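Chemist: Sequence first, then the predicted structure, then my questions.
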Amino acid sequence: MTFVESIRTCFTKFADFNGCASRSEFWWWALFNLLAGVVLGIVSDKLSLVFSLVTLVPYIAVTARRLHDTDRSGWFQLIGLIPIIGWIVLIVWCAQEGKSPNKYS
């Protein structure tokens, strides 16, 4: 999946927590959010905050679908609330290759 396809898919499925998301879809979306947040933060902090709030639900949805692709529940995102260790675990899980036969396909 390309950068543009990933962004289009994430905005199209902005509140779809069912199904799976490929690694490329998730990581392109994460890169888009990082770059846009930094650029908008340079322009205006308020604009960056608005962008972050607008993309919060799509980010949670694509992360849930990515965890589904690794055969985990989307609720495992809550592990990210644990500082440092939770973030590392979530990054490792999202970087893993998807499991083709899983219960979320």
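Modeler: Cool, got the structure.
Chemist: From now on I want contacts and neighbour counts done on CA atoms only, so please keep to that.
Modeler: OK.
Chemist: For Phe3, list the residues it contacts.
Modeler: Glu25, Trp28, Trp29 (Cα atoms under 8 Å, 6 or more residues apart in numbering).
Chemist: Next one for the comparison:
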Amino acid sequence: MSLLKSIRSTFLHFNDFKGKSGRKEFWHFYIFRVLCIYSFMIPGAYLLLCQIGRELRSGIYSESLSRSEPLGTLLLSIGIFIMMVFFVPFLSLRMRRLRTIGWNPNLILLWIIPFLGPLIILIGSAKKDK
């Protein structure tokens, strides 16, 4: 399955929590999602942190960062919006992937454990299909 077909398939099956998905489809969508989100979040955070550093060095700190660095705020907002758009399709893809590797889909709740939960699920997602 090609990259574009994987992405298209994931968005078309966003409400399918019962099926199965392949390893290739999961990792294509995962990498696409990470690149889309962080291509906006990292530059936005950088711009805002640079602005905060300039204001702290000059001794003038404004309470409203949106007025002082609108581009950084816009980039972070776009990144958060993309995260929300990808949330349900990625959730259904993770559940389908867990079912494909033979794990109980309820293990998706491990995702809420900081650091360890997502790591366990990502390592499990790399397993071969059963």
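Modeler: The structure has been received and is ready for your questions. This one's a predicted model, so the numbers in the text were calculated from it and none came from an experiment.
Chemist: Superposed, what's their TM-score?
Modeler: After superposition, the two chains reach a TM-score (TM-score structural alignment, normalised by the length of structure 1) of 0.87; 99 aligned residues with a Cα RMSD of 1.2 Å.
Chemist: Now which of the contacts of Phe3 of structure 1 would you call buried?
Modeler: Using 16 or more other Cα atoms under 10 Å as the burial test, the contacts of Phe3 of structure 1 include Glu25, Trp28, Trp29 as buried.
Chemist: Identify the residue nearest the first one in space, chain neighbours excluded?
Modeler: The one in question is Glu25 of structure 1. Among residues not flanking Glu25 of structure 1 along the chain, Ser6 sits closest, at 4.8 Å (Cα to Cα, 6 or more residues apart in numbering).
Chemist: Which positions in the longest helix anywhere in structure 2 come out as buried?
Modeler: The longest helix of structure 2 (DSSP state H) is helix 23-58. Using 16+ other Cα under 10 Å as the test for burial, helix 23-58 of structure 2 gives 23, 25-30, 33, 36-38, 40-41, 44-45, 47-48, 51-52.
Chemist: May I ask which helix or strand encompasses Leu74 of structure 2?
Modeler: Using DSSP states H and E, Leu74 of structure 2 sits within helix 70-100.
Chemist: Now do the longest helix of structure 2 against helix 70-100: the angle between them, please.
Modeler: 150 degrees (axes from the mean of the first three to the mean of the last three Cα atoms, to 10 degrees).
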